[in-house]
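model this:
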Amino acid sequence: MLALIADSLERERATSGRDTIAVGALRIVINRSPLAVREAAVQAWPLIDSLYGTAAQSLVTRPYFIQAVDPDTTVRRRVLRVGSEVPWDLSVQDLTSLLLVNVPIAPPDRAFGDWLGGPVRPRLEAKADAGRVYVRLVTAPSKAARSCFLGDLTGCRSALDLDDADDAFLKWYPTALERRVVLQRSFADYFNRPATAGSWNRCTRGDDNACIQLLRSIPHHAIPQPLDLEARRLLVYAALRRGGRGAYVRLLADSNGAISNRLASAAGVGLDRLLSDWRTEIIAARPAAVTIPPWGAFIAFGWIVLLAGCALTSSRWRAT
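Got it, this is the predicted structure:
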């Protein structure tokens, strides 16, 4: 109760003597300054509105609080406990990014937030994000990821942790070798200690049951997963894009539902169709291959000859 009162008083202090800038449903409370807040809000609002749809209207009652400050002053400023302190010469592009990564929309429920690794935020680098996920999909040491890359949507479901299974790692790493490797790469120091040394030694010598028991002793979120959180965020974006303006509301409507069902509900299609859309986007973002021009081989050969000549004329190779 005291915390709520303190927060309310701090917000009241933060709004006193300030202007409120309105763009769409965005409300930005800010002190008078040269900071280009309206210009940044005009750029940010369409991205915010397209992501959250009807839920974006709740931002009318959830304003940003920004304190624009002189970046060159040496005058001591009072501590700001509500909102963000921003130099007033910040560029429109950087301020737009600041607004996008700090959208004051209500956070999702804990289950969804844990799966996603945080709140849903507008995309800043769509093509680059998908390209990084493509690389991860190709290189992940997991059969589930490899199967997903080859078009098996069951593998995609497993790699994105949508199976709602306690032993999901058995699908991420279905072979004994994969399980042993993931333990050796990530948990060697943790398990190679007196309390677990026996199980660890049996696992490293090829006892898969020992490896499975060790993996079961690790919290689900701590086991290295085939795909990182960026892949999940791209799946959420695909669901919201397909589902229209009411998608975000549907996504968060059932906090007790399985993540897979919630994504399908948001998208308005079956999960397999959504996964297919997501995979198509990832495959299309394959990074361009680096090509070597025809004359590149001659330059490389020239360097080889030059370095070889230097080596042969070195005093280390001359007879004494």
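
make it CA atoms for all contacts and neighbour counts henceforth
Noted.

the lengthiest helix in the chain packs against which elements?
Secondary structure of the chain per DSSP state H: the longest helix is helix 294-312. The contact analysis (3 or more CA pairs under 8 Å, 6 or more residues apart in numbering; DSSP states H and E) places helix 294-312 against no helix or strand.

outside of that helix, which residues touch it?
With contact meaning CA atoms under 8 Å, 6 or more residues apart in numbering, helix 294-312 is reached by 317-318.

and that helix, how far out from the chain middle?
Taking CA atoms, centre = their mean, to the nearest Å, one finds the center of helix 294-312 at 43 Å from the center of the full chain.

measure stretch 159-178 end to end?
One end of stretch 159-178 to the other measures 14 Å (CA to CA, to the nearest Å).

going by neighbour count, list what's buried in it.
Judged by neighbour count (16 or more other CA atoms under 10 Å), stretch 159-178 contains these buried residues: 159-163, 168-173, 176, 178.

same question, stretch 101-117
103-105, 108, 112, 115-116.

can I get these in JSON lines with secondary structure?
Output for those, formatted as JSON lines (DSSP: H, G, I helix; E, B strand; the rest coil):
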{"residue": "Val103", "secondary structure": "coil"}
{"residue": "Pro104", "secondary structure": "coil"}
{"residue": "Ile105", "secondary structure": "coil"}
{"residue": "Pro108", "secondary structure": "coil"}
{"residue": "Phe112", "secondary structure": "helix"}
{"residue": "Trp115", "secondary structure": "helix"}
{"residue": "Leu116", "secondary structure": "helix"}
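
one more to put side by side:
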Amino acid sequence: MLVPHAWAQDTVVIRLQGRADSLLRAWRDAQAIANVADSLERERATAGRDTIAVGHLRIIANRSPLPLRQAAERAWPAIDSLYGSAAADLIQYPYIIRAIDPDTTVRRSVYHVGLEVPWDLDLRWTTTLLLANVPVPPLDRPLADWLGAPLRPSLDPADERRTVYLQLVTAPSQAVRACFLGVLARCADVLALGDTSGLLERWYPSPPERRALVNESFGDFFNHGANAQAFQACLALSDAACTGLLRTLPVGTLPRPLAYAARATIVREAVRLGGRDSYRRLLESNAQIGERLAAAAGVGMDSLVGAWRNAIMRARPTAVALPWWAVGAAFGWLAFFGACGMRSSRWRL
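Okay, here's the model as predicted:
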């Protein structure tokens, strides 16, 4: 009785294996056809175009007033400083740019590869276009999810660091303030560099912070249905209710204490410390984010976080010094408006 049953099971397994093999062959055939189609489309899009070479950048474009060479000369140092030795791979992946007349109404052929941009862009916007579309492979999923946005070269990293400094000063978070004051463990917490368990208590350690988070960020979400009673209890200063509600949020929904710029700047700091091969090491590692960044930088995580914080603190915006005559002018205007106010009938007895 067992033999026919086993034979039937083997038959089903063989049949399913055959279907899986058939699907795999079909997928490979479709992939090969797609590659051929993509190759033909790229050849059609690049035929008769000029090639601009700056560093390891290659730009294939039609002739136009677009300042591509000047933009590439501005963009290349920023690209090279971020990607290091990995920037050499860009020679194999050229930009394909089609500059078009923005005012024409004539129909034109459609290409399915490259970028189509108006040819009246100025140098600044053309440079931004190149930086925002560097043809590098996408980041792996864990690194991309942690960053929250694509990592792109920057023409003004100092401005990005100033933005992070203002975040450290103004963020309504005890953990962020502790980072600002020099507690590196809190910096690692708010950047989510280490263990991601218990982030709620580490990001928002005080009951008022958690209550404000429930009320201001998720009030509409929690104030109905089965959560309405717990929401009202939270507003009535029950920290257990607030914490319980926040724990029901899906993974990745909890607002981060610091915005994208903070995470981007520590990646740039790791790449700067680690030298030309640091970006490659960052991509090759499968460890936790903090360990990956430390390996890319070639230093311990505490040293990396400390270097990042020092760079942010040095980016503090400079105070504006008023000239001596500005103070006198201010008092003069105050006296003038005061005199005008005293002449008003409202101030007369």
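
just give the TM-score of the two.
Laid over one another, the chains give 0.90 as their TM-score (TM-score structural alignment, normalised by the length of structure 1), with 318 aligned residues with a CA RMSD of 2.2 Å.

the longest helix of structure 1 vs structure 2, mean deviation?
Relative to the matching residues in structure 2, helix 294-312 of structure 1 has an average distance of 3.7 Å after the fit, by mean CA distance after the TM-score superposition for structure 1.

widest-spaced pair of the buried residues of stretch 159-178 of structure 1?
Leu162 and Ala176 (22.1 Å; CA to CA).

find the residue closest to Thr243 of structure 2 in space, skipping its chain neighbours.
Leaving out its chain neighbours, the residue that sits closest to Thr243 of structure 2 by CA to CA, 6 or more residues apart in numbering is Arg210, at 6.8 Å.

and the one you found, that's in a helix?
Yes: according to three-state DSSP, Arg210 of structure 2 belongs to a helix.

please pull up the equivalent of it in structure 1.
When structure 1 is aligned by TM-score structural alignment, Arg210 of structure 2 is paired with Arg179.

could you say what helices and strands the helix or strand hosting Thr11 of structure 2 packs with?
Here Thr11 of structure 2 sits within helix 2-46, counting by DSSP states H and E. Contacts defined by 3+ CA pairs under 8 Å, 6+ apart place helix 2-46 of structure 2 against no helix or strand at all.

how far does it sit from the chain's center?
Centroid separation for helix 2-46 of structure 2 versus its chain: 37 Å, with CA atoms, centre = their mean.

ok, how many other residues are close to the residue nearest to Thr243 of structure 2?
Other residues lying near Arg210 of structure 2 total 23 when counted by other CA atoms under 10 Å.

isn't it up against Tyr204?
Yes: at 6.1 Å, Arg210 of structure 2 counts as touching Tyr204 under the criterion of CA atoms under 8 Å.

now the common contact residues for those two.
Among the neighbours of Arg210 of structure 2, none is also in contact with Tyr204 (CA under 8 Å, 6+ apart).

in what helix or strand does the spatially most central residue of structure 1 lie?
For structure 1, the residue lying nearest the average C-alpha position, counting by CA atoms, centre = their mean, turns out to be Glu230 (3.5 Å). Using DSSP H and E, Glu230 of structure 1 falls within helix 229-243.

okay, and the helix or strand following that helix goes to which residues in structure 2?
The C-terminal neighbour of helix 229-243 of structure 1 among helices and strands, as given by DSSP H and E, is helix 247-251. Using TM-score structural alignment, the residues of structure 2 aligned to helix 247-251 of structure 1 are 278-282.

buried set for the matching stretch?
278-282.

from the residues you listed, which is closest to Leu184 of structure 2?
For the buried residues of stretch 278-282 of structure 2, the closest approach to Leu184 of structure 2 (CA to CA) belongs to Leu282, at 21.6 Å.

ok, the closest one touching Glu291?
No: counting by CA under 8 Å, Glu291 is not a contact partner of Leu282 of structure 2; they are 9.5 Å apart.

corresponding residue for Val183 of structure 2 in structure 1?
If you follow Val183 of structure 2 across to structure 1 using TM-score structural alignment, you land on Asp152.

quick check: the residue nearest to the centre of structure 1 touching Gly131?
No: under the criterion of CA under 8 Å, Glu230 of structure 1 makes no contact with Gly131, lying 10.5 Å away.

distance check, Glu116 of structure 2 against Ser64 of structure 2.
12 Å.

overlap in contacts of those two?
Here Glu116 of structure 2 and Ser64 have 99-100 as joint contacts, going by CA under 8 Å, 6+ apart.

re earlier: return the set of buried residues in the longest helix of structure 1.
For helix 294-312 of structure 1, it's none, nothing buried (16+ other CA under 10 Å).

now the strands for the stretch 51-200 of structure 1?
Using DSSP state E, counting those that start in this stretch, the strands of the stretch 51-200 of structure 1 run over 64-69, 84-87.

next one: the last one to chain centre, how far?
What that stands for is strand 84-87 of structure 1. Put simply, strand 84-87 of structure 1 sits 25 Å off its chain's centre (CA atoms, centre = their mean).

with distance to Leu90 of structure 1 added, can I get the buried residues of stretch 101-117 of structure 1 in CSV?
Formatted as CSV, the buried residues of stretch 101-117 of structure 1 follow (distance: CA to CA, whole Å):
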residue, distance to Leu90 of structure 1
Val103, 18
Pro104, 20
Ile105, 23
Pro108, 30
Phe112, 34
Trp115, 34
Leu116, 30
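
now do the same contact list for the residue nearest to Arg242 of structure 1 when sequence neighbours are not counted.
In this structure, Arg242 of structure 1 finds its nearest non-sequential neighbour in Ala267, 5.3 Å apart by CA to CA, 6+ apart. By CA under 8 Å, 6+ apart, Ala267 of structure 1 lies in contact with 238-244, 247, 274.

for the residues you listed, which one is nearest Gln67 of structure 1?
Leu240 (32.5 Å).

isn't that closest one up against Ala247?
Yes: taking contacts as CA under 8 Å, Leu240 of structure 1 lies within contact range of Ala247: 5.2 Å.
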